[in-house]
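Asker: below is the structure, and that's it, no one-letter string:
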């Protein structure tokens, strides 16, 4: 069964196709032939703007985790030989504080359907029974429905297209490295390095790493910053543009919110 032909999904894709084509038509007098790419960027900004309250919640969650880091380190030391007790006490600590180890993960979860829709819009030849006009749209001459990996596999990669792909993918990698550098915490006392580093690298899901707190684990979490750039090699260019805009937005937003909700330094905890 074709999942994209399922009526609710087909209707969703058809509506999204209409929205993007309408935006592209409105932007074409200003942007020109790159209007569809500009429409993708605009949709990305609208989605991220709608998620600002969630980003604030995420910043508050990071602040709470930094405040709890010394207590988590004490629990690790006290119950290091009893993992089940450690897990119970950790969850109890978060419960007493009115939060969870995974608070702040919602932005990633909410965006997954959006990137899925954009991905589908630029790979399907037909949507709800009609031709997909989005596949005719380009960005600096590169079809928005093509990917770097796909063009390499097909042997159709032109030098100009390679430049466009590399700029977008390198941009994602650079933003990932900036994010890693800006939010890499100093090593706290009391053995809580795993907790804070995981929080900074995984953007909220790293609390479970607090139970592991191993140097190899933290190095692996640091590498997660560049997974988005790797994904951009294989997805359509339109989806890669979405990823570039969203990671750049995330970096700027986190920098601004970190000033509003600073982390608790280990020396003062």
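Answerer: Happy to help now that I have it. Please read all numbers here as calculations on a predicted model, not as lab measurements.
Asker: from here on, just use CA atoms for contacts and neighbour counts.
Answerer: Noted.
Asker: from residue 83, how far out is residue 140?
Answerer: 55 Å (C-alpha to C-alpha, to the nearest Å).
Asker: all strands of this protein, in order?
Answerer: 126-127, 130-131, 138-139, 142-143 (DSSP state E).
Asker: can you put those in TSV and add distance to residue 117 and mean neighbour count?
Answerer: Shown next, in TSV, are the strands of the chain (distance: least, C-alpha to C-alpha, whole Å; neighbours: other C-alpha atoms under 10 Å):
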stretch	distance to residue 117	mean neighbour count
strand 126-127	12	18
strand 130-131	16	10
strand 138-139	18	19
strand 142-143	17	20
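Asker: I'd like those as TSV, with distance to residue 9 appended.
Answerer: TSV is the format used below for these (distance: least, C-alpha to C-alpha, whole Å):
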stretch	distance to residue 9
strand 126-127	10
strand 130-131	15
strand 138-139	25
strand 142-143	24
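Asker: ok, residues contacting stretch 195-205?
Answerer: By C-alpha atoms under 8 Å, 6 or more residues apart in numbering, the list of residues contacting stretch 195-205 from outside reads 58, 61-62, 65-66, 69, 101-105, 180, 183-185, 206-207, 209-210, 213, 218, 221-222, 224-225.
Asker: alongside the first one, take a look at this:
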């Protein structure tokens, strides 16, 4: 379908890159070369969008600086949610802060994941990349195109189990960080912003649910990109990190 032509073209380009990486890594990684190529390809994409993550941190710091004023507004207009929301919007606009800017890097990854899912779940682009057997490559004896629903065996339980545990740990860490950030910024208890604040800590666990239904190749992507996000957040939010806003 013409509507999916851009997605197909992107899948073809991704297949070419992953195939090239796999061929390059084969002397070092052997049978795990394709899995390693997926990890490296994902890291490369995350490096490309890292400036957005820096912008996200800047926005969060601006919102944290507004915490006293947000608390004051929340107390002043506690009985008037509509007025509170309008005052908060005006405050954010005046300070150049965006209360939902933190979602941008995650949203930007969605098209990339669609490409990866199409590539490894349907094989779209693989024939054009010259690697029709890519989905049949294995990691610890499990095909990269394998789903949990395809059947459980010793290797499948071990590989998927390890990756799911990693995703669960990363989701817990991310959820805890989001809750702390919300507390630091003095998020309001009422209004649309409050609803968003309650939903945001739950979003990291969606990766665990998604991993239950996607192929192993896509699970590798999820673990890699989620782990990269955790590492980025830990580095960018170190106490000794220089204040990015002053640069």
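Answerer: Now that the structure is in, tell me what you want to look at. This is a predicted model, so every value here is computed, not measured.
Asker: now do stretch 58-70 of the first structure: distance to the chain's middle.
Answerer: For stretch 58-70 of the first structure, the separation from the chain centroid amounts to 20 Å (computed by C-alpha atoms, centre = their mean, to the nearest Å).
Asker: against the second structure, where does that stretch fall?
Answerer: Alignment of stretch 58-70 of the first structure against the second structure: residues 56-68, by TM-score structural alignment.
Asker: now for the biggest helix by length in the second structure, which elements pack on it?
Answerer: As assigned by DSSP state H, the longest helix anywhere in the second structure is helix 154-184. Helices and strands touching helix 154-184 of the second structure, by 3 or more C-alpha pairs under 8 Å, 6 or more residues apart in numbering; DSSP states H and E, are strand 142-143, helix 206-211, helix 216-236.
Asker: for the equivalent of residue 112 of the first structure over in the second structure, grab the count of nearby residues.
Answerer: Matched by TM-score structural alignment, residue 112 of the first structure corresponds to residue 110 in the second structure. When counting by other C-alpha atoms under 10 Å, one arrives at 11 neighbours for residue 110 of the second structure.
Asker: so which of the helices and strands packed on helix 154-184 of the second structure comes closest to residue 164 of the second structure?
Answerer: helix 206-211 (6.5 Å; C-alpha to C-alpha).
Asker: in the first structure, which residue range corresponds to the closest one?
Answerer: Taking TM-score structural alignment, helix 206-211 of the second structure hits residues 227-232 over in the first structure.
Asker: how big is the offset of the matching stretch relative to the second structure?
Answerer: Mean deviation of stretch 227-232 of the first structure from its aligned counterpart in the second structure after superposition (mean C-alpha distance after the TM-score superposition for the first structure): 1.3 Å.
Asker: and that stretch, how far from the chain's centre?
Answerer: For stretch 227-232 of the first structure, the distance to the chain centre is 10 Å (C-alpha atoms, centre = their mean).
Asker: what are the buried residues along it?
Answerer: 228, 229, 232 (16 or more other C-alpha atoms under 10 Å).
Asker: would you agree residue 131 of the second structure is in contact with residue 19?
Answerer: Yes - using C-alpha atoms under 8 Å, residue 131 of the second structure is in contact with residue 19, at 6.7 Å.
Asker: residue 43 of the second structure touches residue 222, doesn't it?
Answerer: No - look at residue 43 of the second structure against residue 222 with C-alpha under 8 Å: they stay out of range, at 11.2 Å.
Asker: got a list of contacts for stretch 150-157 of the first structure?
Answerer: 148, 234.
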